[in-house]
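Peer 1: have a look at this prediction, sequence included:
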Amino acid sequence: MINSYAFAFKAIPLARYCRLSDDDPMDSMGKMTVALLTVDEMAAADKAAIAAGVSGLTLMERAGRAVADAVTRRVRPGASVLVLCGPGNNGGDGFVAARILSERGLRINVALAGARSALKGDAAQMARLWPGAVETLDAVEPAAFDLIVDALFGAGLSRPLAGDVAGIVAAVNASDRPVIAVDVPSGLSGDTGVAAGPVVRAAETVTFFRLKPGHLLQPGRSLCGVVTLADIGITAEMAFGGGHQPKAFRNHPALWRDRWPVHGVDTHKYQRGSALVVAGGLSGVGAPRLGARAALRVGAGLVTIACHPEALAAHAARGPDAVMQRPISDAPALSALLADQRLSAVLAGPALGLDAGARDLVMTILRAHIPAVFDADALTLLAVRPASILRLCERRGAPCVLTPHEGEFARLFGGQAAIRDAPSKLERARRAAAFSGCIIVLKGPDTVIAHPDGTAAINTTGSAALATAGAGDVLGGLIAGLLAQGMPAFEAACAAVWLHGRAGDALGPGLIADDLPEAILPVMRSLTAGDASDLS
């Protein structure tokens, strides 16, 4: 069993730690390996480990050692390190790290928030084992040290930092010194990735057993820097053996690869799935073709663009030649196409238009019993009467995937206070999925994919290079192409988002949306070959 993981961008040559990049071979360990735990769930995992015979002091010793290892990797021999300790177990981890680093020959200063005599439990015991002096927060100058360890407050902090702690956080951020945070940067919520007040900006965060949503949701992801996930002796059997099933995951092939479409040698094109992309008129030929090309590249056996009759020649004149074209003049014509029993998925939205005719097309798709993806203009049309989404989706009898960015999401669900006021992006997507009965793909640098039953995944692939016109059209096509092949809607959305981001990572700055469908090919080859070195 792999002992430890880290979410980062480069490997480190140590047996007990490896980067939890999306390059790790996790599929054999099951989706629990990529589970995300809330603060409460992590506390329960700690208790389960203690109940199984692993003492709290042992857990704290191992956590502090993992922090000390992270420091050692970053500094030269004899460097000066400031360890900032808080009044709880996070501070206890800091005292352990300080002791170990001192034993390794580094020059260590420890500063404590509050009185040493006020420490309790395991943290008090570890503080007693620290042989050096303990200073107050206002007595240290962070800029005077080579590196700073932030062991002030962990993921469970429920109030903004204030007083001396807020002051030292400001000084740490102003010092421009590298910071290694314990669990999460102080001031950051482990559940939401949001800081209600001052927050430490870390170069690296060392956390334990499983990541938390706040490590992946923005702005938490940026504030954490490299995230190292360390093994401290809690096993999956301890944490999940009692039947507890986490509902949040890091989006990774381990979550959905067992549902990836596999086709036999005797498969024909309709068995590989037929997808329909519903387009508008001449003013928007490119966007639906991006979606159609992506659906083909991800494996759909046949993809057809249904467009206004005047746009038919324009579509026919553009590649790829494998994309079929059909004219539709109105909703009844579309309804006739949707009646084809061989059709297995529909994408609607890219350059569809916003007129009454386009709205009729969307309503026709909603009434059809075919898996559907709604993006772009289709979402704007649905937002005219958002309360009807729930009723229509419940009646349609087939999966429905909505792919809004934040602006579209606000138009669709902003009138629902329970959704609008949810504490995190993760929770907003979950509540929207439950309200609508749809799979929600809430796009952004931390895209969240949510199922109506509360299961959700946070994506970690992709970069700012994907913030370009047409990239979302490609994503819609990837989802539709996987739906057409019979992949369940949640898994299809997760896989498409992951592939889309991975292709963007491979292409890098300067990519245009036209590049993305072709960049999917090597990613899929690595995925289907099980080449762990290419997975993310």
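Peer 2: In hand now; what should we look at?
Peer 1: please make it C-alpha for all contacts and neighbour counts, starting now.
Peer 2: Fine.
Peer 1: for the closest residue to residue 183 other than its chain neighbours, give me its contacts.
Peer 2: Leaving aside its sequence neighbours, residue 183 sits nearest to residue 207 (C-alpha to C-alpha, 6 or more residues apart in numbering; 4.2 Å). Counting by C-alpha atoms under 8 Å, 6 or more residues apart in numbering, residue 207 makes contact with 182-184, 227-230.
Peer 1: among the residues you listed, who's most crowded?
Peer 2: Neighbour tally across these (other C-alpha atoms under 10 Å): the maximum, 37 neighbours, falls on residue 184.
Peer 1: ok, back up a step: now render the contacts of residue 207 as JSON lines, adding secondary structure.
Peer 2: Putting the contacts of residue 207 into JSON lines (DSSP: H, G, I helix; E, B strand; the rest coil) gives the following:
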{"residue": "182", "secondary structure": "strand"}
{"residue": "183", "secondary structure": "coil"}
{"residue": "184", "secondary structure": "coil"}
{"residue": "227", "secondary structure": "strand"}
{"residue": "228", "secondary structure": "strand"}
{"residue": "229", "secondary structure": "strand"}
{"residue": "230", "secondary structure": "strand"}
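Peer 1: ok, which pair from the residues you listed is furthest apart?
Peer 2: Using C-alpha to C-alpha, the contacts of residue 207 span at most 13.2 Å, a distance reached by 184 and 230.
Peer 1: could you look up the SS state of residue 398?
Peer 2: Assigned by three-state DSSP, the conformation of residue 398 is coil.
Peer 1: take the one below as the second:
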Amino acid sequence: MAPRQILTVAETAQADKAAIAAGTPGTVLMERAGTAVADAICARFRPQRAIVACGPGNNGGDGYVVARLLKNRGWPVEVRALAPPATEDARAAATQWDGQVAPLEGDFAGALVVDALFGAGLARPLDGLSAAAAQKMSVASERVVAVDIPSGLPGDTGKPVGPCVSAGLTVTFHARKPAHVLEPGHGRCGEVIVADIGLGATSARLFENGPDLWLPRFPWPDASSHKHARGRLIVVSGEAWSTGAARLSARGALRIGAGLVTVFSPPDAVAANAAHLEAVMLRPFETDLELEQGAAHVDAAVIGPAAGVSETTLLNVLALARTGAALVLDADAITVFRDDPEELFSVLDRDDVLTPHPGEFERLFPGLLNGAPERITAARRAAERAGAVVLLKGSDTVIAAPDGRAAVNINGSPWLATAGSGDVLAGFIGGLVAQGMESFEAACAGAWIHAECAELHGPGLISEDLPGLAPTVLRRLYEER
């Protein structure tokens, strides 16, 4: 399957216009959209009293189709309209509704509610009757089905600017929009179904992060593979009292397939690391020059987990950058450049990966996150500025490449909110890069597998569990390839 695109409101509108120009009438597209919503409702709910709230535009037109189809399938349906239909296609759909149309007033208690007030292109806050209706609907959001997007939610940002419907199910068309995948919009949408209504191919550089995006290029071994061919990775350890993070990264890298993984350790931390390492190798080093020499022939390096925010870490990053190994920089290896981010950017290249959480992102790119309309734009701008792949962590993790490609993780797991999980993620990414996977795809794959591991375990997850869960996820991917 092709990677699943995420389209802006304008890109979706262009796809809609292209389909109409190619000979598919707007009324046919509206009928398909309404049918998709009605089918989704009937698949999840038994017939019951339903209220369809219709706005004046084409979103409301979709609502009239939903109302007619549900009624034809035996549902008791009410239509409540904010205003008369204002587009030709919506008027055509409304004329086929043979029931009454009441004003958008009263409560929605006890009914399944179809929110067809406004679509993703709404550029102003809800007010008056629509604002009141949004608040009343959201009292029981699990019984609200949104057509395209919950009303009041801007499609390109996912950031409500006023009252906004919360839905338990959202049926959108052709492709998700940013608001379906970015918080807080994602949380307002509930389950999201993407229905194919025949809009045809579209061009985009923003994708849902999933196996469709990277599985065809996953670095599986073959009969001729040996450990050296499967990638050589190093992980730089912190001092004696902070060695666990590097070992988590190293174990994650080994579990995801890297052939040889070595922890490079300061002398005073060698004993602590040696006591806990088995298949992961260990090598002491004292100076950045020794690190550079020891890493001269490796494929990738992870540095930052509990490395310490110190001159030593800064020099170690610069030393690794001189080796030609692809770098995965996390945590302290990011923060240590907060006073001079350009010093870091000057040594990075497109094969390197930065994995900041929002606080670390702010240290390297001051004001960029708050100044951007949403996280996707911020991550893209950061990747362009750094000249490297940027993975901006969060429940809606965004991965961006310097060339403008971006992906949003939609399988984020709350169980990852535990100390050390980011260290394992850095190891997953480093292990894939070491095996020759292109860095953007490796970051996407690592983030997706990381979240799948967390969901596989569920409550009680600690970061030490994550590497051991990877084989189950990898087995599933291997069978699906």
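Peer 2: Happy to help now that I have it. None of these values were measured; they are calculated from a predicted model.
Peer 1: coming back round to it: the residue nearest to residue 183 of the first structure matches what in the second structure?
Peer 2: Under the alignment (TM-score structural alignment), residue 207 of the first structure maps onto residue 172 of the second structure.
Peer 1: same question, residue 246 of the first structure
Peer 2: Using TM-score structural alignment, the equivalent of residue 246 of the first structure in the second structure is residue 204.
Peer 1: how about residue 289 of the first structure?
Peer 2: Using TM-score structural alignment, the equivalent of residue 289 of the first structure in the second structure is residue 247.
Peer 1: who are the contact partners of its match?
Peer 2: Applying C-alpha under 8 Å, 6+ apart to residue 247 of the second structure gives the contacts 235, 237, 263, 273, 277.
Peer 1: which among those end up buried?
Peer 2: Taking 16 or more other C-alpha atoms under 10 Å as the criterion, what is buried in these is 235, 237, 263, 273.
Peer 1: where's the first one, which helix or strand?
Peer 2: Meaning residue 235 of the second structure. If you go by DSSP states H and E, residue 235 of the second structure is part of strand 232-236.
Peer 1: tell me the angle of the first helix or strand past that strand going along the chain relative to strand 232-236?
Peer 2: Sequence order places helix 244-255 as the next helix or strand after strand 232-236 of the second structure, per DSSP H and E. Interaxial angle, helix 244-255 of the second structure versus strand 232-236 (axes from the mean of the first three to the mean of the last three C-alpha atoms, to 10 degrees): 170 degrees.
Peer 1: tell me what the helix or strand following helix 244-255 of the second structure is packed against?
Peer 2: Downstream of helix 244-255 of the second structure, the next assigned helix or strand under DSSP H and E is strand 260-265. Contact analysis of strand 260-265 of the second structure by 3 or more C-alpha pairs under 8 Å, 6 or more residues apart in numbering; DSSP states H and E lists strand 232-236, helix 244-255, strand 281-284 as its packing neighbours.
Peer 1: now the angle from the longest one to strand 260-265?
Peer 2: Note on geometry: by the same axes, to 10 degrees, helix 244-255 of the second structure and strand 260-265 are set 170 degrees apart in direction.
Peer 1: how close does helix 244-255 of the second structure sit to the first structure?
Peer 2: Once fitted to the first structure, helix 244-255 of the second structure is off its aligned match by 0.5 Å on average (mean C-alpha distance after the TM-score superposition for the first structure).
Peer 1: ok, back up a step: need the overlap of contacts for residue 184 and residue 230 of the first structure.
Peer 2: Residues touching both residue 184 of the first structure and residue 230 (C-alpha under 8 Å, 6+ apart) are 206-207.
Peer 1: what about the strands in the stretch 1-150 of the first structure?
Peer 2: Along the stretch 1-150 of the first structure, counting by DSSP state E, counting those that start in this stretch, strands occupy 5-7, 35-36, 80-85, 107-112, 134-136, 147-151.
Peer 1: how about the fourth one, aligned to which bit of the second structure?
Peer 2: Going back to what we said before, that points to strand 107-112 of the first structure. Strand 107-112 of the first structure maps onto residues 76-81 of the second structure, going by TM-score structural alignment.
Peer 1: need the contact partners of that stretch.
Peer 2: Contacts to stretch 76-81 of the second structure, defined as C-alpha under 8 Å, 6+ apart, come from residues 47-56, 64, 67, 70-71, 99-105.
Peer 1: can we see that at 7 Å?
Peer 2: By C-alpha atoms under 7 Å, 6 or more residues apart in numbering, the residues outside stretch 76-81 of the second structure that reach it are 48-55, 67, 71, 100-104.
Peer 1: just flag the most distant two among these.
Peer 2: Longest distance between any two of those is 22.3 Å, between 48 and 55; criterion C-alpha to C-alpha.
Peer 1: out of the two, which sits in the busier spot?
Peer 2: Between residue 48 of the second structure and residue 55, counting by other C-alpha under 10 Å, residue 55 is the more crowded of the two (28 against 14).
Peer 1: was I right to think that one contacts residue 82?
Peer 2: Yes: with contact defined as C-alpha atoms under 7 Å, residue 55 of the second structure counts as touching residue 82 (5.2 Å).
Peer 1: next, count neighbours for residue 22 of the second structure.
Peer 2: For residue 22 of the second structure, using other C-alpha under 10 Å, the count is 11.
Peer 1: the first structure: which residue goes with that one?
Peer 2: Looks like residue 22 of the second structure aligns to residue 52 there (TM-score structural alignment).
Peer 1: next one: its match from residue 35 of the first structure, what distance?
Peer 2: Residue 52 of the first structure sits at a distance of 21 Å from residue 35 of the first structure (criterion: C-alpha to C-alpha, to the nearest Å).
Peer 1: one more: residue 278 of the first structure?
Peer 2: 36 Å.
Peer 1: more neighbours, the two?
Peer 2: Shown here are residue 278 of the first structure and residue 35; by other C-alpha under 10 Å, residue 278 has more neighbours (27 against 22).
Peer 1: counterpart of that one in the second structure?
Peer 2: Structural correspondence for residue 278 of the first structure with respect to the second structure (TM-score structural alignment): residue 236.
Peer 1: same check, this time on residue 441 of the first structure
Peer 2: By TM-score structural alignment, residue 441 of the first structure lines up with residue 391.
Peer 1: name the element that match belongs to?
Peer 2: Residue 391 of the second structure belongs to strand 389-392, assigned by DSSP H and E.
Peer 1: quick check: next helix or strand after that strand?
Peer 2: strand 398-400.
Peer 1: elements contacting that next one?
Peer 2: Here strand 398-400 of the second structure touches helix 375-386, strand 389-392, strand 406-409, going by 3 or more C-alpha pairs under 7 Å, 6 or more residues apart in numbering; DSSP states H and E.
Peer 1: so how many other residues sit close to residue 468 of the first structure?
Peer 2: 12.
Peer 1: what do you get for residue 446 of the first structure?
Peer 2: 21.
Peer 1: no further queries at this time; thank you.
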